[in-house]
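Trainee: Provided below are the primary sequence and the corresponding predicted coordinates.
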Amino acid sequence: MKATPADQQELLRLQSIDTRLQQLAHKLGALPQTAPLAELAQRETAVRGTRAEAIGALEDARSELTRLESDVAVVEARIARDTDRLQHTSSVKDVQALEAELASLAKRRSDLEDQELVVMERVEDAEVVVSSIDLQRAAIESEVAELEAERDAAAGGIGVEREQTERDREVVAAGVPAELLAFYEQRRARGAGVGAALLRQRTCGGCTMTLTGSDLEQVRRSAPDDVVQCPECDRILVRTDESGL
């Protein structure tokens, strides 16, 4: 790849800005509120999962209660129908049959009502569990809001500097040829945030390896507009009067 020495030296300015952005990101990540907020996020995720299970249990209990109420309504309708028929029949055989059925229906209704009471308790217990979980979530949300406010206040100055630094980066990056910029970004992604380094006294500023032998001769023979890379770390080596070549 070819690029003028001036354009290559602009990479050093860009790298300096990127390094500062990394430092600011580290500062933000190292704020005292960061770890507690991460822990709260994990707790909130766990509580959300527990709540989903609790809601499922509550909905199941409510569905069962609705079914039982429907069954009771059906039985009561049959009791009302048979009672009416009993009052309007003079047949002894029909009376005996209706009375037997009414007794069976009464037993069925009693059993269903007993089941209703059990399921109603399940519904109430499930509602208490959901309410308790909601209180936990509210407490977590309150703690998160408080910590975020503290973090934002502490990060205010860092945030302002980061925004200004990002604007500076846009200006410098805009002055670097697109192909060279893309190559720098590729090297930076692979080089732990460092894509270009100054070659000072034959030493790479990226990995601190000193060039010797054939590696040094290859760099010496390279044209000023050749984009050279460190044979050790593969980062772009920017040559200046300080390079010692």
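Mentor: Arrived safely, thanks for sending.

Trainee: hey, let's count contacts and neighbours off CA atoms from now on
Mentor: OK.

Trainee: Please enumerate the helices of the protein.
Mentor: Using DSSP state H, the helices found in the chain span residues 5-29, 34-87, 92-174, 178-190, 213-221.

Trainee: OK, contacts around the residue positioned nearest the centre of the chain?
Mentor: By C-alpha atoms, centre = their mean, the chain has its centre lying nearest to residue 41, at 8.6 Å. By C-alpha atoms under 8 Å, 6 or more residues apart in numbering, the contact list for residue 41 is empty.

Trainee: separation between it and residue 97?
Mentor: With distances taken as C-alpha to C-alpha, to the nearest Å, residue 41 is found 66 Å from residue 97.

Trainee: And residue 137, by the same measure?
Mentor: Distance, residue 137 to residue 97, by C-alpha to C-alpha: 59 Å.

Trainee: residues in contact with stretch 116-130?
Mentor: Looking at what lies outside stretch 116-130 - C-alpha under 8 Å, 6+ apart - the contacts are 51, 54-55, 57-58, 61-62, 64-65, 68-69.

Trainee: Second structure for comparison follows:
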Amino acid sequence: MPLLKASPADQALLLDLQTLDTSVQQLAHRTRSLPEIAEIAAIDKQTQALRVRLTAEEGTFEDARRELTRIESDVEIVETRVKRDRDRLQTATSTKDIQALEGELAALANRQSDLDDIQLEVMDRVEQHGAVVSATQAEIDELAVRRAAAEASKEAGLVTIEGQRQHAIADRATLAAKVPADLLALYERQRDRYGVGASHLRAGVSSASGVALNGNDLAAVRAAAPDDVLLCPDSQAVLVRTAESGI
């Protein structure tokens, strides 16, 4: 016994309604699967890894700079002592004092030479570490530019999709208003339960399930009146018969 009665034309409206509902679902899926979303996630992952690396590189760079500052301080101390001893040497009259000052100046000269070599080596390391930090920061900046472009593209895509979705929703509302209330309620109930509300029987195959009806089911369909509302035995969607149904 059929669930209810509805004209073949009214039943056929359900196929258009299902097409619109499927379109709305697909558009919702597109908003979650835009390629820019995955691109942004990948960029964020790369950026995070680079920031961790940058933190370590900046630490090494700062260590080298502190070492350079310490050496520069040592150089300044030695230069101050050299100047002091030279000034004293100019006024010294005692041979003992002169010998002591000359000995200290010789030692300071050796110390200054050693510090100069160390300073050059550390300055080189500071320059190298600074270049590494700058290169990593440049990578991060480049990713930020790429992310901004991807974000803008994503937003533009979402606006387009939302426009299409709203258009489909409006068309659906217009179409649903043409479907008899009891038939629409059945369609909505089956769609909520099973995911599909209407299935087109085409050449003996249900579009919702993609399965051909067996002999008994086809016999029952053939025996039904044109205005009988039937359900697909596999998908439980309203089974809509048309001239393409092959019955």
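Mentor: That came through fine. Because the structure is predicted, anything quoted here is derived from the model rather than measured.

Trainee: tm score of chain vs chain?
Mentor: The TM-score (TM-score structural alignment, normalised by the length of structure 1) is 0.56; 156 aligned residues with a C-alpha RMSD of 3.2 Å.

Trainee: hmm, back to that, who has more neighbours, residue 137 and residue 97 of structure 1?
Mentor: Counted by other C-alpha atoms under 10 Å, residue 137 of structure 1 and residue 97 do not tie: residue 137 has more neighbours, with 18 against 14.

Trainee: What's the residue nearest to the centre of structure 1 aligned with over in structure 2?
Mentor: Taking TM-score structural alignment for the superposition, residue 41 of structure 1 sits opposite residue 44 in structure 2.

Trainee: now that match: how far from residue 54 of structure 2?
Mentor: Using C-alpha to C-alpha, residue 44 of structure 2 is found at 15 Å from residue 54 of structure 2.

Trainee: Going by neighbour count, which of the contacts of stretch 116-130 of structure 1 are buried?
Mentor: 51, 54-55, 57-58, 61-62, 64-65, 68-69 (16 or more other C-alpha atoms under 10 Å).

Trainee: can you tell me how far residue 130 of structure 1 sits from residue 84 of structure 1?
Mentor: With distances taken as C-alpha to C-alpha, residue 130 of structure 1 is found 45 Å from residue 84 of structure 1.

Trainee: Which one of the two is surrounded by more residues?
Mentor: residue 130 (20 against 11).

Trainee: Mind telling me what the more buried one corresponds to in structure 2?
Mentor: Per TM-score structural alignment, residue 130 of structure 1 is aligned with residue 133.

Trainee: ok and the one helix or strand residue 167 of structure 2 maps to relative to helix 35-91, angle-wise?
Mentor: Residue 167 of structure 2 belongs to helix 95-176 when elements are defined using DSSP states H and E. For helix 95-176 of structure 2 against helix 35-91, the angle by axes from the mean of the first three to the mean of the last three C-alpha atoms, to 10 degrees is 170 degrees.

Trainee: how close does residue 41 of structure 1 get to residue 168 of structure 1?
Mentor: Taking C-alpha to C-alpha, one finds residue 41 of structure 1 at 34 Å from residue 168 of structure 1.

Trainee: now residue 77 of structure 1
Mentor: Applying C-alpha to C-alpha, the value for residue 77 of structure 1 to residue 168 of structure 1 is 81 Å.

Trainee: swap in residue 94 of structure 1?
Mentor: In terms of C-alpha to C-alpha, residue 94 of structure 1 sits 98 Å off from residue 168 of structure 1.

Trainee: Residue 11 of structure 1 contacts residue 196, doesn't it?
Mentor: Yes. Counting by C-alpha atoms under 8 Å, residue 11 of structure 1 touches residue 196, with 6.3 Å between them.

Trainee: and residue 184 of structure 2, that one's in a strand?
Mentor: No. If the criterion is DSSP: H, G, I helix; E, B strand; the rest coil, then residue 184 of structure 2 is helix and not within a strand.

Trainee: What separation do you get for the nearest residue to it once chain neighbours are set aside and residue 148 of structure 2?
Mentor: Using C-alpha to C-alpha, 6 or more residues apart in numbering and skipping residues adjacent in sequence, the residue nearest residue 184 of structure 2 is residue 176, 7.1 Å away. Here residue 176 of structure 2 is placed at a distance of 41 Å from residue 148 of structure 2 (C-alpha to C-alpha).
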